[in-house]
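Participant: All I have is the shape, not the residue letters:
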């Protein structure tokens, strides 16, 4: 389960109304991510591009390890 602070949770309406500001905060690393809630459900996460690339590289590495282990 992901841990987050209340400052990282936004309703879809808040994101629509304040997109530029929220995006700026993420881009400048004032916040790490923005969890987007719609109809009381977590629907999406907005990440800084550097964090996204880091996570993407981690997934690629884990897939390679898994595939190598599966072949053994």
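Facilitator: Received the coordinates, thanks. What you see is a predicted model; the values in this text were computed from it and never measured. Numbering: from 1, shown residues only.
Participant: alpha carbons only for contacts and neighbour counts from here, please
Facilitator: Fine.
Participant: For residue 26, list the residues it contacts.
Facilitator: 32-34, 47-48 (C-alpha atoms under 8 Å, 6 or more residues apart in numbering).
Participant: Show the buried residues in these.
Facilitator: Among those, those classed as buried by 16 or more other C-alpha atoms under 10 Å are 33-34, 47-48.
Participant: nearest to residue 69, of those?
Facilitator: For these, the residue nearest residue 69 by C-alpha to C-alpha is residue 47; the value is 30.6 Å.
Participant: the helices in the protein, which residues?
Facilitator: In the chain, the segments counted as helices under DSSP state H are 12-27, 49-71.
Participant: what's the most buried one of those?
Facilitator: Mean neighbours per residue, mean count of other C-alpha atoms under 10 Å, is largest over the helices of the chain for helix 12-27, with a mean of 15.
Participant: another structure for you, compare them:
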């Protein structure tokens, strides 16, 4: 399970109101990730495009290795 700092947990209503601010924080790498919380549950994680592509590429490589075996 991924751990989140308190400042990485953002209520969905606040995220919607301050989307530009949070986007700037992600793009500048001020924060690595933000967990969007609704009804006291993490519903989504906001990450940069670069981070998503890194994770997706690693996943694809792993899937290809599994298929080879």
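Facilitator: Received the coordinates, thanks. The structure displayed is predicted, hence computed values, not measured ones.
Participant: TM between them?
Facilitator: Superposed pair, TM-score by TM-score structural alignment, normalised by the length of the second structure: 0.95. Supporting alignment: 69 aligned residues with a C-alpha RMSD of 0.7 Å.
Participant: ok, back up a step: report the two of the buried ones among the contacts of residue 26 of the first structure separated the most.
Facilitator: Going by C-alpha to C-alpha, the pair spanning these furthest: 34 and 48, at 9.4 Å.
Participant: related to what we said a few turns ago, now, which of the buried ones among the contacts of residue 26 of the first structure lie within strands?
Facilitator: 33-34, 47 (DSSP state E).
Participant: In TSV: these, plus distance to residue 70 of the first structure.
Facilitator: Listed next are these as TSV, based on distance: C-alpha to C-alpha, whole Å:
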residue	distance to residue 70 of the first structure
33	34
34	35
47	31
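Participant: Which of these lies at the shortest distance from residue 66 of the first structure?
Facilitator: When those are compared against residue 66 of the first structure (criterion: C-alpha to C-alpha), the nearest one is residue 47, at 25.7 Å.
Participant: how close does the closest residue to that closest one other than its chain neighbours sit to residue 22 of the first structure?
Facilitator: In space, and not counting its chain neighbours, residue 47 of the first structure is closest to residue 33: 4.8 Å by C-alpha to C-alpha, 6 or more residues apart in numbering. In this view, residue 33 of the first structure and residue 22 of the first structure are 9 Å apart by C-alpha to C-alpha, to the nearest Å.
Participant: can you check residue 5 of the first structure too?
Facilitator: On the measure of C-alpha to C-alpha, residue 5 of the first structure and residue 22 of the first structure end up 15 Å apart.
Participant: Residue 58 of the first structure too?
Facilitator: Counting by C-alpha to C-alpha, the separation of residue 58 of the first structure from residue 22 of the first structure is 26 Å.
Participant: All set now, cheers.
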